[in-house]
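Asks: pasted the sequence and its predicted model underneath.
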Amino acid sequence: MQTLTSNNLLLEDADATAALGARLARHLPERAVVHLHGDLGAGKSTLARALLRALGVTGTIRSPTYTLVEQYPLAVGGTALHLDMYRIGDPGELEFLGLDSADIRLWLVEWPERGRGALPASDLDIELAVAGSGRRCLLRPNSMAGQAWLNGLASD
């Protein structure tokens, strides 16, 4: 994983994506909302899987493309939700998913713009784009928790 700037990374391959997931897991705030942006095939689900795996999720980590939401207990306590809003036609549809945020420690939301107004505000936006055989990754904090998270990454 090469750093282009402090918040702009080049993920050369799947191993670099997994390494970023592990780094994010090491510095996970008490509660966090991550919005994952990027075109189809940009690596949003791959990064989400790597982060969940680094947080101790075992077994199959399914893409929520068709189920819309997958829930995972975390080894560090609490629950992670992995949402894919690609198939949502209207943000109001989220009401029917029964999302209860009481025990949610981590929200990973793909295509968050489709759930605008019905999702919690992000602490961290992650933008992914294909760059040759790898991915370009931009990390943008949107809260004090998100900034502290990135500060922790910078200390690695």
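Replies: Perfect, thanks for sending it. Residues are numbered from 1 along each chain as shown.
Asks: contacts and neighbour counts: CA atoms only from here.
Replies: Fine.
Asks: how close does Ala22 get to Gly89?
Replies: Applying C-alpha to C-alpha, to the nearest Å, the value for Ala22 to Gly89 is 33 Å.
Asks: okay, the two: which has more neighbours?
Replies: Taking neighbours as other C-alpha atoms under 10 Å, Ala22 and Gly89 compare with Ala22 leading, 19 against 11.
Asks: distance of the most centrally placed residue in the chain relative to Asp15?
Replies: Closest residue to the average C-alpha location of the chain: Leu108 at 3.9 Å, with C-alpha atoms, centre = their mean. Using C-alpha to C-alpha, Leu108 is found at 20 Å from Asp15.
Asks: got another, please set it beside the one above:
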Amino acid sequence: MNVIFSLDQLEEVAQKIIAKNPKKVILFHGEMGVGKTTLIKQLCKTLGVIGATSSPTFSLVNEYQTTNNQIVYHFDFYRLNHEVEALDMGVDDYLYSGNLCFIEWAEKIPNLIPEAHSVITIELLPNGKRSLELK
């Protein structure tokens, strides 16, 4: 799936992503400030997450629950220096839990990513819109 969108179209983009039925583990790639966290917040809202969502930059992982009792994990590995830090926090338990896992900065843990995963790449275009590719 490829789509070009503006930030006011995030809800529509999130619905399209969910409709494509991606794998449970989704990696989000893109430069800092491109909107990875903003998209993940919208995905959570579209999925029916109860309560506020925020970036897990310092906690590494946030856990959310949807209105139909689905668990969603949101990871931000930007601050990791070594994969062993992710192992120490029990990342394997999350990634193989069968729950949705949204992962920012997955390139910090390349050897820990399950084989079955989807990738969303976001790029900022010169006109301020974003280009999104889901594989």
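Replies: Done, it's in. If you're wondering where the values come from, they're calculated on a predicted model, not measured in any experiment.
Asks: aligned to the residue nearest to the centre of the first structure, what sits in the second structure?
Replies: Superposed on the second structure with TM-score structural alignment, Leu108 of the first structure falls opposite Phe102.
Asks: residue boundaries of the strands in the first structure?
Replies: 2-5, 8-11, 32-37, 69-73, 79-84, 104-110, 124-131, 134-141 (DSSP state E).
Asks: make TSV from the ones you listed and add distance to Thr58 of the first structure to it.
Replies: TSV is the format used below for the strands of the first structure (distance: least, C-alpha to C-alpha, whole Å):
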stretch	distance to Thr58 of the first structure
strand 2-5	28
strand 8-11	24
strand 32-37	21
strand 69-73	9
strand 79-84	13
strand 104-110	16
strand 124-131	24
strand 134-141	25
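Asks: for those strands, which one sits closest to Leu97 of the first structure?
Replies: Across the strands of the first structure, Leu97 of the first structure has its closest neighbour in strand 69-73 (7.9 Å, C-alpha to C-alpha).
Asks: contacts for that closest one next, please.
Replies: Applying C-alpha atoms under 8 Å, 6 or more residues apart in numbering, the contact partners of strand 69-73 of the first structure are Val57, Arg62, Ser63, Pro64, Thr79, Ala80, Leu81, His82, Leu83, Asp84, Leu97.
Asks: can you select the buried ones from the residues you listed in ChimeraX?
Replies: Filtering those down to the buried ones (16 or more other C-alpha atoms under 10 Å) takes a single ChimeraX command:
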select :57,63,64,79,80,81,82,83,84
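Asks: grab the nearest non-local neighbour of Ile4 of the second structure.
Replies: Ser131 (4.4 Å; C-alpha to C-alpha, 6 or more residues apart in numbering).
Asks: any idea what that neighbour aligns with in the first structure?
Replies: That one, Ser131 of the second structure, aligns with Arg136 by TM-score structural alignment.
Asks: residues contacting its match?
Replies: Shown in contact with Arg136 of the first structure (C-alpha under 8 Å, 6+ apart): Asn8, Leu9, Leu10, Leu11, Glu127, Leu128, Ala129, Val130.
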